[in-house]
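Asker: no sequence on this one, just coordinates:
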C-alpha cells in the first residue's frame, strides 16, 4: 500500500529565493517598484531571448532590448558584394539590388554541449545507416583477383568510421538593406532555398530572433557594423548568462513565484565569453562591452551592470619584478605581506639527517637571456609606475564607467573558498568601484533546490570566495542567495536548471539594486553608485557566527536599504566616494599576516574624497564639502584616532596594531567613520583590517596535531603556521568517527603580489571511520600557510575529527634548474628538513621551439573599437610559421604577456592556428596551459593579435618571440649521479637533430611517494643550435632543354641529369590526379617525351644487378661503401623512372580508353620486384602517384582511394579532397561523399577567419 502525502504544497519560493533578502515583502508593499524604468547590462555568456521568462517585462515591454557579441566569435566578413540574377525570393525588399555575402561555421556559434548533441544527431541520421550498407556488400564478394581492392575498400570505410569527425555545416549569410534597416538571411538549408529560411532585421531595431535550425534551437539575432562590412551573429556560448538574467529580471505573468528579483527591469545582453575558448572572457570582449555601455548611455540610461565572471589575477607591479628572496625591511609599512626573511640560525636537523646531498647531472647552468625581452619588461615596468594594484587598462575603464558615468557595477566574489584571500577579479579592482557579492544558502533553498533531508541554518556556501583582497580590501561587501532553479536557453531542451555559485548571488544583488533604483527614480530622488553601496552595506543583516571575510556586511535586506536611500538621499556625501590608501603600498585596507617576532605595527592611512563625474561638478559643491567624523573600532588590538575633519582634500593619520596578546587565528574588524551630525545612518566609510596570527611549528617533530575536533555541516576550522624554512611539502592525515564524511581541505600560501592559486591545494576529501585519509600539498618555507578544513555545507551529520599536519622537505639550492647541452655536467645541492631519503628523478616532457615572427602589421580597428569620445584602438597582428615532422600536441605561448588579462598593460592577446590550407586548427588567449592542440605532421602558421590604443606600445613588441611547446611522445629521463667522476663517464648525449631550442620537464628529489607527488621543480634543458640550412634549388624551364642536351653531351652516362630534367618536365607539385571527367586537351606528345627519357634510364640500369645487390646480406669488398652508394642511387632513379613511365602510360591509356594495358602491367611487375606497394611505409611520392594511376587504369577504385588518402594524409589539398569525393560517388558511397562535401569549406576555406 502506497503512503499518500499529506502536504502537497511545493516550496516554490525556495527555487528562486527572494524572501531571504526581503524582496517579496518589498514588492508586496511597493508593487510598481519592481525594476520598471531601469536597465541592467549583463556581461556574461549571452542571453537567450526565447528562454522562459525573458520575453516581456511586467509592463509588457521587450525584456532583452539589446544583444551584442563583444568577443568577435559571431563575426562574418561581408565585404563581398554581388548582384544576383535569380534565386532571390520575391518577398524580399531590396531597393539597391545588391547583396553582401559571407559564410559562417555553425559550430563557431554552438556551445560545447549543443555541439555534442548536434554531432550525435548528424551521425545517427546522415552517417550510420549509409555506412553500414556500404560496408555490408564488401564482406560477401569473393573474387580473389580483386581481394586487395576489396580489402582496401573495407579498410577505407572502417578507417573513416574510426576517424569520423563532424566539423559542422557552413552557412551562407546574405545581407542587404531593405531601405530602412539591415536584413540578413542565413541559408541553413545549405542548398540555396532562401524562401524557407528566416529573414532577420537588426535586433536593436526589430528585436527579432530565431532558432538557427529546428534541431539546435539556438536562438540568434544580428547586428551590422562598418556600413555592412561586418555581420555579427549573436547566440549564446553557454547557458550561464541566461540563468543569470532570469535570476535578475525574469518575468512569468502566469506564475509570479518564478519571477526574478526585478521582473520590471529591462536587460542588455553583452557577451564577453568567447565561444571559441569555451566561454572564457577576453580583453577584447571586455573593452567592447564597456564601450557599448558608454555608447548606450547616449540613447538609454544603463543603470546597473552585472558581471558574474572573473579569474584570479596577479599584481603586475611586482609580478614583472618578482624577487624570490624579497625581504620586507620595514614592519611599519607591511601591508598585505607575509614573506618572512630567512632566520640567521642553522636549521635544527636530527643526527641521522642527510644535511647536504650532492646530485650531479650531465649539464651545467646557463640561462638564456633575450635582450629584447629584457627591454620589453623594462618598458612594461615604466608603463606601470603610477597604476594601482592589479588592474591596468581594463580597470581604468571600469573606474570610468562607475565614477564618471554613474553606472552601478555588481560582480561575483568568486567560487575559490573557503581559504582567505581568494577573491576573483573584477571584484578586487583598485579603488573598489564594484559591489562584490558572496553566495549564501538558506534553509528554504536546501529543501526546494537541493532536496536535502533536513534544513540547516543559513550560511555562506563552503566554496564561496573569502576576502580580503590581495591589497587588504574587504573583498566581499554583502552576500545574497547563491543558487536558483530557473530558466536556461532553449538549446538545452530544458525549462529550467539548478545552478549555484557567486555567479547566482551577483544577479540577485543586481536585481535588488534595480528595485532600489526603480523606487527612487519613480520618487524622483537623486542617487549615485556610492550611496547605493552604503545603503546595502549599512542595512545588511550580519549573520552571527560567520566570519566577515565570508559575508562582508551580511545578507542584503531590501526594505531597509530602500528606506536608507529615501531617508539619506540629500546627505552631502551622496555623490562622494572616499578613497582609502593604507601604508606605503597605498592598499585598500590592512591585511597583516603577522610575524611572530614583531607585535607592534604602525600604518599611515590617507582618506581622499572624490566626487561622481568630478570634472563636471560645480566648484561651489567642492568648496562647501566638509564632514566631521567619529572614528570607532571595536577591536582591542587596534588603536586609531577618534575624530577626523574632512574637506575636499586628502587627510592622513596613523593607526597602530598590537598583536602581542593575540592567539593563533583570524581577526577581522573595521575602523568605522560616522558622520557626527547623523550617527544613525551608519558608517560613511570603513577601513577594513584583517590579521592573521600564525602558530609556531614544533621544531623537533615538525608536526601539529588536533584531536576530537567537532564538525557540523559547514563548520570551518582555520589554522595558520609559519612553515619551517627547509620544508617543501606537507602531509595532512585525517581520521573520523563518522561512517562517511565529506570535507573540503584548502591549503594556501599567499606569495607577495601573485594570485592565490600560485601555491594552493583545494580538494574535497572523503573521510570515514574505516581508514585514515591523507592529502599532500607543496609548501614554501618561511611563508605563512593557511590550512582550512571544512565539513561540506550539505554533508549532514556531526563528527569528531582527528587530524595532523606534518612538514617534510628536500630543498635544492636552485628552485629552477637550467642546463645547456654543450656544458656536460651540472651540480645541484640539496638539504633536508629532517633526514628525508632522496631518490632524484628527472623527466623531460616537452620540447620548446622559439618562433620569430615572419611578418607583423599594426592597423586601426573598426568603429566598435573606439573608446568614447575618440580613443582609437589598434591591433598588432604577428605571423609565426612552423613545421612538424610528426604528429604531436602543441601549445603556443607568448611568454611576455602570458597569464595576464585584467592586470595586463595590453588590452588583449588572441591567437589562431592554421594549416597550409587556412583551416583553423585551434585558438587560444593569454593562458597557454589551457589550450593544447593535437596536430598531424605538416606546415602551420599562427596569427596572433595584440591590441592597445597606443601604437607605440604595439611597436615595442612587434618582434616578440613565441614559444611553441610540444608534448614529447614519451618522457625523456636523464641520468643523475652522486659524484662528479661518475657523471664524467656517463653516456648521456644531447641529440642535435631536434628543431626545438630547449626541453622542459620536472625533477623530484624525494623517495617518499607523497614527496614525489607534491614536491617537484621545473627543469630546462637548452639544446645546441639546430638550425637547418635550406637548399637553393631552382628550375629554369626556358633553358632546361638546352641545358639538358649540353650536359648529356658532356656526361652521357650520368643518370642524375635525366632525373633532374624529368622534374622539369613533370614536376611533383604540378601532378594531377585521375578523374572520371573526359580530358579536353591532348597530352600524348608530352607524355611520350617523358616515356622516352625514362626508357633511356631504365635501359642503362641493370635491373638484375641491382636486385642481386639488394639481396646481399654482407659485402666484404674493400669499396663496399662506395658500391652501396652507387647501387642505392641507381635503385632510387630506376624506381623513379619506372613510376614516371607508368604514370605516363596510364594517362595515355585512360585518354585512349584502354590502350597500353600490357606495357602498364610490365612496368608494374618490374616495380613490385623492388617494393611492396601495399606497404604504406615504403611508398615514395613517385611510386604513390603510379599506384594511384595504376589502380585507376585498372578500375580498382578501392586501391585508388587507399593511395589517394595516403597522399592526402601526407599533404592535404583541396584538389585531392575533391577527387576523393568524386571517387566516393563512383563507389556509390553517397553518405561519405555528402559528408566530405559538407566538410570541404571548413577544411579548405578561402580566407583566414577574423579575430
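Answerer: Okay, I see it. Fair warning: this is a prediction, and the values are worked out from it, not measured in the lab. Numbering: from 1, shown residues only.

Asker: all contacts plus neighbour counts: C-alpha atoms, from now on.
Answerer: Noted.

Asker: Span of stretch 542-562 from start to end?
Answerer: 18 Å (CA to CA, to the nearest Å).

Asker: buried sites along it?
Answerer: Buried residues in stretch 542-562, counting neighbours by 16 or more other CA atoms under 10 Å, are found at 542-543, 547-562.

Asker: Tell me how many other residues surround the spatially closest residue to residue 483 that is not a sequence neighbour.
Answerer: Distances taken as CA to CA, 6 or more residues apart in numbering put residue 500 closest to residue 483, at 4.0 Å, once the chain neighbours are dropped. Burial of residue 500 is recorded as 19 neighbouring residues (other CA atoms under 10 Å).

Asker: ok, residue 500 - contacts?
Answerer: By CA atoms under 8 Å, 6 or more residues apart in numbering, the contact set of residue 500 is 482-484.

Asker: Structure two is appended below for comparative analysis:
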C-alpha cells in the first residue's frame, strides 16, 4: 500500500536480493536471506551526463525463461495453458491498482491474439498533475510558459484553435534518481514546458521532448484512453529517454486538467508482467500467467513519497475499473499489491469499503497481497484483511534458492519468511510465488527480479483470469466467490504450517477449473468472533495472545451471517484440532447464527501456540470444500522470571515461534540466537505485542562469521505484553539453533533533569550495577495538527555536529484505521528528497544518515495523510519526534563517581543518580533538549538501557 513492496519496496517488494550466480558459472548461493530495499542503480559519471545510460537486464531474459524464474509451474498455469491453449486469459480484463504501468515495455504491447494489451492508463494519485494557466502566442510565433520560451507555436495553431493553456513539468515531482531523471542526463532539476489545446478529437498536449526549444518537430499526445500514445524526454537525438510518459485529461468548468502518467516506481510494471505479460523482453513465449488477458493500469500511488496511496485513490480506481469492465461486458479481476499493517483487525475503513464493493460487484474478484511483515502472527495488513478479498501469501520458489545444477531438481518451494501471517483475521487465503523475473521500465533495467507478496498476488490474479477465460469460452460466467472458492477448495497445504501461515495452501489451476465445471454451489458468509474471555479480536478469527484469561475461559462464540441473499443451507461442522470442539451442524439463513465452540483447557497449557479451525461444509455437497472456517488461536507464552534457553532444529524454510511475556516495568529485553557452525544459518525476528515488527530493527541473521547475534529492546521501546520471537531457517538447508531470552535484573526506570536517572533492582537481594551515561544528541517532540488531506511540512535546523537524524511519528489508532497510507518524507532546502519512510503502522521510525551538505542547513519533514474515503475528515493529528545524533556518544560523568561506577542497589529498591550536564560548548538547537543514554549492567543479567530526553 504505501506496497507491498510499499512499491513499496518497503511493504510490497521487501523480500529478497537475488544474484543468479549460475550465469557466470559460479556455485555461490543465489540468495541473501535478508529484507532489503531495491538495489542501487549506478549513475552516469559527470563526463557522460548528456548521454542516456543503457542498462541491461540482470541476466539474459531467454535464460531467465528457461530457468523458470517466472515460476508458472507452482500454480500449474503452464500445464493448464498447454492443455487449454485458448484459456489463456483472453476475454478477461485485469486491473492493476499500483504505481502505474510503463506502456513501452515489450511485454505489455499485445495479447496472444494480437489485441492491444493495455486498454487504459489512469492516474488517481495526482502525482503527475501539471498546473495549467491560459497562454497566448507572441507576435513572433513564440510562446512563454513558466519562464520558458518555445518557438514553433504555429504547429499548435494548425492542430487546434484556442484557448491555449500552458504549464511546466518538473522532474523533482517524481522524487529521486533514476526515475526522476526523465531525460537521462544525470540531473533531476530539469523543467519542461507543456502546451495544451483542444483539437477536433479531444484535448492534446505538446511538449519539447528534445529540449531544442521548438514545437515544430513535436507530435500531439492524446489522453491514453482515446489513443494509446506515449512519449519520452530525451537528451540524445538517437535514443529515447528512459522514462515513458502517458497523458490523462479531464475537465473542470470547461478547462483542461492534465496529468502525466508515469510509473516512477517500476512496481506496477513488474506486477503487470507477472499477471499478464506476453513475449516479455521481446522473447517469444516468455509470458506471464495469463498472457491473453488485457490490462488496466490504475495508478494509485505517489511514488516520490515512498509509493504511498493518496486520499481516495483506491476507491476511485476500483470504481473506475468496475464501470469500465461493465460497459464492455468483460470479466474483471482486480490486483492490489499494496497494504499497511493493521492496528485493530476488522476496523480499517478501506476493508469495509472493499467488502461493500465486493457485494455490489459480485462478478469482480479482488486479489490483494497479504503484506511483508512476517513471519510473526497478527502481521497481515489491510486491505488484505477485507473479508471478501482473495488474500495472497508468498512462497519462496525453490528455483531462486540456488544456481541450477544439471540433473539436480530445484529445492522445494517454502513459505516466504517475510510473508505476513494471520491472527485476529482468518487470513491469508492462498499462497503464490513471491519472487519473480518480470518486465520493468528502461530506467530500472537490472532489477527484473523482485520479491514480496506483491509478486505473489498477480500470480493468483493471473490464475483467476485463466479460470474466468475458460468458463467464459464455455458459455458461462464465474462469480468472484466461485473463483475464490475454487482456488481455495483445491489448494494443497504446505507441510508444517497452519491456516494462519498459508490459508488453504497452494492453488492448482487445473484442479480449480474442474471444481468450477462441477457446478458446486457456494454461499457468501461473514464471520465475526465474539469478544469472549481472553479473545482480543472482534474480526474473523478468535485470538488469545496471552493464553486463557481464566480456568473458565473455554467458550468462544462466533456469529455467522449469510450476506448475499442465498437460501438457507445446512452446514456440517468439523474441527481440525483435538482441543477444539463444535456442534455437528448449523443452518444459517435469513439472519445471523451464533456458533458456540469449546476448548479443552488441559490440552493447551504448555507454552506454545495452538491453532485450530472448525470448517463448515455444505451438507448437500461435501466435495465442494469449506464454505468458511472458524479459526481459533491460543498462545501460551513463556514467563521470564528466569532466563529462557531453548534449543531446536529447523527444516528448510521452517519457523519456530517463541512467545515471551514481558511485564510492566521490565525495562528491557535481550535475545540471543546462536547456530553451532559457520555453514548453518538462522534468522531471528522479533514482534511487539500488537504483532508489529519491533520498531528498533526486527531481525538478526546468525551464521557465517556471526554465529551468535543479539537483539536488545531498550527501555523506552518496551511495550508490556507478549512478544513473539521467531527463528527461521534457510530455505535450502536444515539448521540447529539455541535461543536465549532474559529481562534485566536492574532497570533504568526514568531519565530526568540534569540529566538524572532512577534505577530499580528487581531482585530480592542486593545487586551491584555498573552505571554509565552518554550524550547521544538532541531531540524535539511536537504535536502536529493537519486539515483534511493536505500535507503538513515541519522545518527543522540540522546542528553542525549531527551525523544522523531519527524521525518518529505516532498517530492515534482511530486515525490510522481511517487511512490507507501515511507518508513521512524528508526534503532538503532545494526540494530534493533525502529519505522516505511511510508508516507501516500507527507508529513508525526512520533513520537518515547526514553528511556535511546537510549540517547547519534546514530540512523539511513532510507528513502526508492518505485517507480511504474521498472526503477526508476535517482534522487529524500526529506526534512527531526529531532527534539528531552525534557520531559517538559523549561520556557524561556520574557526579562524585566518574565515568562508569559500581552502584549498589538494595533488594527490590530504587536509587536516583545525577550526572554531569552536557559540555558547555555543545550546541543545543532551539526547542530541542539533550538526548542521553543511561546503561546499568550487572554480572548476572544483560545491561538495561534507556534513552530519553533530559527534562528542563
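Answerer: Perfect, thanks for sending it. What you see is a predicted model, and the numbers here were worked out from it, not measured in a lab.

Asker: Let me see the TM-score of these two.
Answerer: Here the TM-score for the pair of chains, by TM-score structural alignment, normalised by the length of the second structure, is 0.78; 841 aligned residues with a CA RMSD of 4.3 Å.

Asker: mind listing what residue 188 of the second structure touches?
Answerer: By CA under 8 Å, 6+ apart, the neighbours of residue 188 of the second structure are 171-172, 176-177, 180-182.

Asker: The same query, at a cut-off of 6 Å, please.
Answerer: With contacts defined as CA atoms under 6 Å, 6 or more residues apart in numbering, residue 188 of the second structure is in contact with 171-172, 180-181.

Asker: likewise residue 245 of the second structure?
Answerer: Counted by CA under 6 Å, 6+ apart, residue 245 of the second structure has contacts 230-231, 261-262.

Asker: Aligned to it, what sits in the first structure?
Answerer: Using TM-score structural alignment, the equivalent of residue 245 of the second structure in the first structure is residue 220.

Asker: Three-state assignment for that match, please.
Answerer: Using DSSP: H, G, I helix; E, B strand; the rest coil as the criterion, the local structure at residue 220 of the first structure reads strand.

Asker: For the residue lying closest to it once chain neighbours are set aside, give its distance to residue 249 of the first structure.
Answerer: Setting aside the residues directly before and after it, residue 220 of the first structure is nearest to residue 235 in space (CA to CA, 6+ apart), at 4.6 Å. Here the criterion is CA to CA. By it, residue 235 of the first structure lies 19 Å from residue 249 of the first structure.

Asker: In the second structure, mark out all the helices, start to finish.
Answerer: 61-66, 77-83, 153-159, 267-276, 313-327, 349-360, 453-473, 480-489, 499-502, 509-517, 813-817 (DSSP state H).

Asker: Those helices: which one's closest to residue 765 of the second structure?
Answerer: helix 813-817 (41.5 Å; CA to CA).

Asker: and residue 786 of the first structure, what pairs with it in the second structure?
Answerer: Match for residue 786 of the first structure (TM-score structural alignment): residue 724.

Asker: Likewise for residue 424 of the first structure?
Answerer: By TM-score structural alignment, residue 424 of the first structure lines up with residue 381.

Asker: if I look at its match, how far off is residue 849 of the second structure?
Answerer: 29 Å.

Asker: next one: residue 93 of the second structure
Answerer: 44 Å.

Asker: in the second structure, what residues pair with the longest helix anywhere in the first structure?
Answerer: Longest helix in the first structure, counting residues (DSSP H): helix 1120-1151. Following TM-score structural alignment, helix 1120-1151 of the first structure has no partner segment in the second structure.

Asker: circling back: quickly name whichever of the contacts of residue 245 of the second structure is closest to residue 780 of the second structure.
Answerer: Looking across these and measuring by CA to CA, the closest to residue 780 of the second structure is residue 262, at 37.2 Å.

Asker: So what does that closest one match up with in the first structure?
Answerer: By TM-score structural alignment, residue 262 of the second structure lines up with residue 235.

Asker: any idea how far that match is from residue 568 of the first structure?
Answerer: Taken as CA to CA, the span from residue 235 of the first structure to residue 568 of the first structure is 43 Å.

Asker: ok, residue 675 of the first structure - how many residues close by?
Answerer: For residue 675 of the first structure, using other CA under 10 Å, the count is 21.

Asker: which residue sits closest to the equivalent of it over in the second structure, ignoring its sequence neighbours?
Answerer: Taking TM-score structural alignment as the criterion, the aligned counterpart of residue 675 of the first structure in the second structure is residue 618. Among residues not flanking residue 618 of the second structure along the chain, residue 571 sits closest, at 4.6 Å (CA to CA, 6+ apart).

Asker: That neighbour - how many residues pack around it?
Answerer: Considering only other CA under 10 Å, residue 571 of the second structure is surrounded by 22 other residues.

Asker: Trace it over to the first structure, please.
Answerer: In the first structure, residue 571 of the second structure lands on residue 629 (TM-score structural alignment).

Asker: just checking, its match touches residue 671?
Answerer: No: assessed by CA atoms under 6 Å, residue 629 of the first structure is found out of contact with residue 671, at 11.5 Å.

Asker: what residue of the first structure matches up with residue 584 of the second structure?
Answerer: By TM-score structural alignment, residue 584 of the second structure lines up with residue 642.

Asker: What is the neighbour count of the closest residue to its match other than its chain neighbours?
Answerer: What sits nearest to residue 642 of the first structure in space, not counting adjacent residues and going by CA to CA, 6+ apart, is residue 631, at 4.7 Å. Using other CA under 10 Å, residue 631 of the first structure is surrounded by 21 other residues.

Asker: cool, and residue 901 of the first structure?
Answerer: Neighbours of residue 901 of the first structure using other CA under 10 Å come to 27.

Asker: Show me the strands in the stretch 651-800 of the second structure, by range?
Answerer: 655-662, 669-674, 681-687, 699-703, 708-713, 721-729, 735-742, 746-752, 756-761, 767-787, 792-797 (DSSP state E, counting those that start in this stretch).

Asker: Next, the residues that contact the first one from outside, please.
Answerer: Residues outside strand 655-662 of the second structure that contact it (CA under 6 Å, 6+ apart) are 637-639, 720-728.
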